[in-house]
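Asks: Quick one, structure for this:
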Amino acid sequence: MTGLARAAGLPVLIINDTNAPPFTAPDQSGFLDAVVGEAFRRAGVKLKLVKLPAERALLNANAGIEDGDMARIAGLETQYPNLIRVPEKVLDWSFAAFSRDASLSGNWESIRQQQVGHIRGWKIYEQQLAGAPHVLSVDDAGQLFRLLDRNRVKVALYARWMGEALMRQQGIEGIHALEPPLATREMFIYLHKRHAAIVPRLAAALRAIKAEGLYDRLYREKVLSLTGVVAK
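Replies: Predicted structure coming up:
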């Protein structure tokens, strides 16, 4: 099914999702499942997430095969001109380097000198690693952390909380997120331009969810509690 469909009396937007627990989950229990799903409902549409590799997800959304893409950095509309960014962020994202070597520093210059792996289509990493001598790109996080666990790469670049969750799930030990994070960026929903009328409604819904305190409560319950961080 592609494009705008109908289900349960509401129009359905099919949005590409390259996230993982604790942000999105197969049973829709993730933080973004809850927050973005509620924002879509308030905007008068139903959210359906589909999983695609990161690069293909952007290409498909730009081509209108699906209706948009979730949780991407700002500025992609210049490279994918058919996409419109919903101007209210869904998340602050920590982009992190993972390694067994705790002596490494979490900065771009140090990372660029290592045998480093990242997921194809993660634009911030592609931009920062352009011209670096030893880079491997893969299609998904499972492949990425297997390479790191088997010492095929020295550093793996991913999102901080999703990396921590994946390592717990797979029983990977001895690998840590380097400090400080490589970058912290605001993340946004992008919609295909045919859905331009929905963009301001989604932005308003996200602002309301934050103002009501629902956003912070869900973040404590679905992210901080699962990652071992105690909310202040």
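
Asks: from here on, contacts and neighbour counts on C-alpha atoms
Replies: Will do.

Asks: any idea how far stretch 177-191 is from the chain center?
Replies: Computed by C-alpha atoms, centre = their mean, to the nearest Å, the chain-centroid distance of stretch 177-191 equals 8 Å.

Asks: Name the residues of that stretch that are buried.
Replies: Neighbour-count burial for stretch 177-191, counted by 16 or more other C-alpha atoms under 10 Å, picks out A177, L178, P181, L182, M187, F188, I189, Y190, L191.

Asks: and the gap between P53 and R120?
Replies: Note on P53: its distance to R120, by C-alpha to C-alpha, to the nearest Å, is 8 Å.

Asks: before we go on, could you also do this sequence so I can check it against the first one:
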Amino acid sequence: MNTLSSINRSRQKTPKLLAYSIITQLAFTSFIYLSFLFSNNSQAGNINPLCTEDDVLLGGQLSEPYHTRLRDGLVDQYLQLIFEMLNCHLKIISLPAERAILEANKGKIDGDFVLLSDIDKASYPELLKVTPSYFSFFMAYVSFDDIKYEELASYRIGVITGMPIAAESLSNIKVVRVKHYEQLIELLRRKRLHVAVLPIAVAYYYKKIACLNNLKIEVKPELKVNLYIYLNKKRANLVEPLSTAISEFKHSKKYQELVKKFLKKGLELSAPSCE
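Replies: Got it, this is the predicted structure:
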């Protein structure tokens, strides 16, 4: 009788023990699964995040209308839109050309946005070039005289501080650098300079706005400027995505709208009646 009673009590306990065992196993399995997910998500979030909470800081020096103090120049807006494609917040600061590339190489800033195709890799080993070129424009030789461009070394030439010059013909020529376009035009008028090097759009603007009908504007193939972004190696994870974004942006509606906006702005500039 006692034996039978014990068996019955055991049978009553068995379902409870079984249920407890199942719950324990499920809890343990859930813990392992959640731990696995958390580990994977944490690792995935740490695999080359494009941008952290910090801004991407680019420095350089480029004159108007491409780069302005208000950061609303054509290149300023161009860069902002490209980095927005990567969900990155871009901050642009104006720095003298030499200082910008040095600080980018040291990692004090994330990169330089006003560099040409080739730089001395031995001098700046920490910089990575982002291709393709993100922006291109033409410069022009501007003068009131008949210039023999194969003999440029014999002329006094003026350029804008911070405006990159791609022409190899000017690489070994000492040039006068000034801050503003007006200064270059005035120096030309006063015969203090023989030639000024200006963006072609700016040259035609001053010819129109100042009634400089005898101003000669000469565009040469070597005066095409292709701008590249160079990033410090600490931002190496941005190079490939940025390259893709640049290529896509050049074929986007946003790019077309931005260019149309600046063209319209230029056409709306009032000019005096030249007699």
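
Asks: just to revisit the earlier point, mind listing the shared neighbours of P53 and R120 of the first structure?
Replies: The overlap between the contact sets of P53 of the first structure and R120 (C-alpha atoms under 8 Å, 6 or more residues apart in numbering) consists of D139, D140.

Asks: what about the strands in the second structure?
Replies: Using DSSP state E, the strands of the second structure run over 56-60, 90-94, 111-115, 127-143, 157-160, 175-178, 195-199, 216-218, 224-232.

Asks: looking at these, which is closest to A166 of the second structure?
Replies: With distances scored as C-alpha to C-alpha, the stretch of the strands of the second structure nearest to A166 of the second structure is strand 224-232 (5.6 Å).

Asks: Need the residues that contact that closest one.
Replies: For strand 224-232 of the second structure, contacts defined as C-alpha under 8 Å, 6+ apart pick out 104-107, 109-117, 126-139, 164-167, 239.

Asks: Just give me how far that strand sits from the chain centre.
Replies: Distance of strand 224-232 of the second structure from its chain centroid, counting by C-alpha atoms, centre = their mean, is 8 Å.

Asks: Can you add distance to L17 of the second structure and give the strands of the second structure back as CSV?
Replies: Listed next are the strands of the second structure as CSV, based on distance: least, C-alpha to C-alpha, whole Å:
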stretch, distance to L17 of the second structure
strand 56-60, 60
strand 90-94, 62
strand 111-115, 65
strand 127-143, 65
strand 157-160, 86
strand 175-178, 89
strand 195-199, 86
strand 216-218, 95
strand 224-232, 63
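
Asks: Which residue range of the second structure does stretch 40-50 of the first structure align onto?
Replies: Structural correspondence for stretch 40-50 of the first structure: residues 83-93 of the second structure, per TM-score structural alignment.

Asks: so how far is that stretch off the chain centroid?
Replies: The answer for stretch 83-93 of the second structure is 8 Å, by C-alpha atoms, centre = their mean.

Asks: Please apply the same query to stretch 86-102 of the second structure.
Replies: 8 Å.

Asks: go on, stretch 134-149 of the second structure?
Replies: Here stretch 134-149 of the second structure is found 25 Å from its chain centre; the criterion is C-alpha atoms, centre = their mean.

Asks: what do you get for stretch 181-198 of the first structure?
Replies: Taking the mean of its C-alpha atoms, stretch 181-198 of the first structure sits 10 Å from the chain's own mean (C-alpha atoms, centre = their mean).

Asks: Endpoints of that stretch, how far apart?
Replies: Taking C-alpha to C-alpha, the first and last residues of stretch 181-198 of the first structure lie 34 Å apart.

Asks: Please apply the same query to stretch 101-117 of the first structure.
Replies: Stretch 101-117 of the first structure end-to-end distance (C-alpha to C-alpha) = 15 Å.

Asks: Next, the buried residues of it.
Replies: For stretch 101-117 of the first structure, the buried set under the neighbour-count rule, 16+ other C-alpha under 10 Å, comprises L104, S105, G106, N107, I111, R112, Q114, Q115, V116, G117.

Asks: Is it possible to get CSV of those that adds distance to A132 of the first structure?
Replies: Formatted as CSV, these follow (distance: C-alpha to C-alpha, whole Å):
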residue, distance to A132 of the first structure
L104, 17
S105, 17
G106, 16
N107, 14
I111, 9
R112, 6
Q114, 9
Q115, 9
V116, 9
G117, 11
